[in-house]
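Student: have a look at this prediction, sequence included:
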Amino acid sequence: MSGYPIQPSGHVSASARRSGPGEKEAQLAAPPRRADAQLNRERILRAARELVREPGELKLNAVAKACGIGQGTLYRHFPTREDLLAEVYRHEVDELIAAAPELLARHEPLDALAAWFDRVAAYARIKRDVFAAVEAGTSRDLAAHSLGPIGDAVESLLIAGRAAGTVRPDAEARDVIVLISWLSRLDDTELDARGPRLLSILVDGLRATRD
């Protein structure tokens, strides 16, 4: 047998006739390259997440240096500074949303909600720093697209708490989002000092009262 892919008619495909051994080897090597690209992307996002908290404007060359990659590699993933910052924020939102079901799987609903609020504090820092560094239109778009998914994550935690009888029945996801949105307005010193207490007060406020 020739080893070429066969069309349903039994004829060798034109693309297969053109493919030589070198091309087959290149095709087999493609998945590792994609894995490397994904790894580079993750490294870039981690570095940018840390560097965005430092004073001054985030520099793409500083991100590339922190990752140990060339600037060309970075620009292939993120052509502009705003592209990178927007993805840092989206990545943070994705992790925050994913944390809700993971915490519910390991904890009682009210404890899961409290643990999720701890994660919200980290998200608030990123939101504050990214939104301060991007254009106003970009920050509005990011906020608009993240509000619904974050609201759904909050609602899943509240539903579980209401079902368990530990969260007050009138609590709404919008209430929680309005309250936690203030965290992103605090600087690091105030967030460290007040954040845990504010979130603890919020958990107590959501707790179902006993008759």
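Tutor: Yes, it's here.
Student: going by C-alpha atoms from here, please, whenever you check contacts or count neighbours.
Tutor: OK.
Student: how far does stretch 111-119 sit from the chain's center?
Tutor: In terms of CA atoms, centre = their mean, to the nearest Å, the centre of stretch 111-119 is found 17 Å from the chain centre.
Student: revised request: answer the last question for stretch 46-53.
Tutor: 13 Å.
Student: any buried residues in the longest helix along the chain, and which?
Tutor: When the chain is parsed with DSSP state H, its longest helix is helix 21-51. By neighbour count on 16 or more other CA atoms under 10 Å, the buried set for helix 21-51 is 40, 41, 43, 44, 45, 46, 47, 48, 49, 51.
Student: check which helix or strand the residue nearest the centre of the chain maps to.
Tutor: The chain has residue 91 as the residue nearest its centroid, 2.2 Å off, counting by CA atoms, centre = their mean. Under the criterion of DSSP states H and E, residue 91 resides in helix 81-106.
Student: try this one next to it:
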Amino acid sequence: MASRPSSELKDDTPPGAKTLRADARRNRDKLIEVAAQAFANHGTAASLEDIARRAGVGVGTLYRHFPTREHLVEVVYRHEVEVLCNAAEELSRERAPDQALEEWMHRFVGYIATKRGMADSLRILLNSNSELFADSYGMVPIALRGLIERAVADGSIRADVDSTDVLHALSGTYSMPNSPEWHDRSRRLVRLLMDGLRWGAPKALKPQGA
């Protein structure tokens, strides 16, 4: 998963459930963070025992928070979508519009890497918990559209950009062959897309010093 600033994990404890102690909340958040990285790097081969060890807790603690692998995958998936969408707002505040868009696209690749690693469990969840995908559907396209609209208004990318086309191009990384070169190929795709988005943009056409 691509590196990114830490983000406070959403409290998704079910309504009416007992509030977690501070140390239990920290353990849970660490497990989610480590699991996301493990799924991105190792996919279905990611060991729950290894995730617990790397999070600094016993495997019993992992199973108290996440009784099944699918439960852990669901929470990680929700968190990854939330972090990716929040990043659009954060980057928009901190960077020039085209730079914010490019960095967000790299983070999208990290999100896809984690999603690929959870593919088998997500297919199970698709059949048993369609609400999971209904809740997150549309959030990512909205985040990308906002970034593109800002960059178009700034003149740093071309004006004839359709955010849906960009999202389809980025999402193609999901079905690329699983190989050691996957991350490098995905990063090159982002650079290629950004070159195309910047080509012919008003700022690119403006003479230097004008």
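Tutor: Received it, and whenever you're ready, just let me know what you need. The shown structure was predicted, so the numbers you read here are calculated from the model rather than taken from an experiment.
Student: that older thread, which other helices and strands contact the longest helix of the first structure?
Tutor: helix 60-67, helix 81-106 (3 or more CA pairs under 8 Å, 6 or more residues apart in numbering; DSSP states H and E).
Student: in a markdown table: those helices, plus distance to residue 134 of the first structure.
Tutor: Output for these, formatted as a markdown table (distance: least, CA to CA, whole Å):
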| stretch | distance to residue 134 of the first structure |
| --- | --- |
| helix 60-67 | 14 |
| helix 81-106 | 6 |
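Student: out of those, the one nearest residue 170 of the first structure is which?
Tutor: Residue 170 of the first structure lies closest, by CA to CA, to one member of these: helix 81-106, at 20.0 Å.
Student: where does the closest one end up in the second structure?
Tutor: Alignment note (TM-score structural alignment): helix 81-106 of the first structure is matched to residues 69-94 of the second structure.
Student: the second structure: helices as residue ranges?
Tutor: Going by DSSP H, the second structure shows helices at 22-42, 48-54, 59-65, 69-94, 97-117, 119-128, 130-136, 139-154, 163-171, 182-198, 202-205.
Student: from those helices, which stretch is densest packed?
Tutor: helix 97-117 (a mean of 23; mean count of other CA atoms under 10 Å).
Student: what's the mean distance for that one versus the first structure?
Tutor: Between helix 97-117 of the second structure and the corresponding residues of the first structure, superposition yields a mean separation of 1.0 Å, by mean CA distance after the TM-score superposition for the first structure.
Student: so what's the gap between that helix and the chain middle?
Tutor: Relative to its chain's centre, helix 97-117 of the second structure lies at 6 Å (CA atoms, centre = their mean).
Student: give me the nearest residue to residue 139 of the first structure, chain neighbours excluded.
Tutor: residue 131 (5.4 Å; CA to CA, 6 or more residues apart in numbering).
Student: please apply the same query to residue 167 of the second structure.
Tutor: Closest to residue 167 of the second structure by CA to CA, 6+ apart is residue 141, at 7.1 Å.
Student: with residue 139 of the second structure instead?
Tutor: Per CA to CA, 6+ apart, closest to residue 139 of the second structure is residue 85, 6.8 Å.
Student: any idea what residue 112 of the second structure aligns with in the first structure?
Tutor: In the first structure, residue 112 of the second structure lands on residue 124 (TM-score structural alignment).
Student: I figured its match hits residue 187, correct?
Tutor: No - judged on CA atoms under 8 Å, residue 124 of the first structure makes no contact with residue 187 at a distance of 10.1 Å.
Student: coming back round to it: measure the match of residue 112 of the second structure to residue 96 of the first structure for me?
Tutor: Plainly put, residue 124 of the first structure is 11 Å away from residue 96 of the first structure if you go by CA to CA, to the nearest Å.
Student: contact partners of stretch 168-180 of the second structure?
Tutor: If you take CA atoms under 8 Å, 6 or more residues apart in numbering as the criterion, stretch 168-180 of the second structure is touched by 105, 108, 109, 112, 113, 116, 182, 186, 189, 190.
Student: for residue 63 of the second structure, state which of those residues is nearest.
Tutor: For these, the nearest to residue 63 of the second structure is residue 116 (22.9 Å; CA to CA).
Student: which one is that closest one nearest to, not counting chain neighbours?
Tutor: Closest to residue 116 of the second structure by CA to CA, 6+ apart is residue 174, at 6.4 Å.
Student: what about the residue in the first structure that the one you found lines up against, how many neighbours?
Tutor: Under the alignment (TM-score structural alignment), residue 174 of the second structure pairs with residue 184 of the first structure. For residue 184 of the first structure, the count of nearby residues is 20 (other CA atoms under 10 Å).
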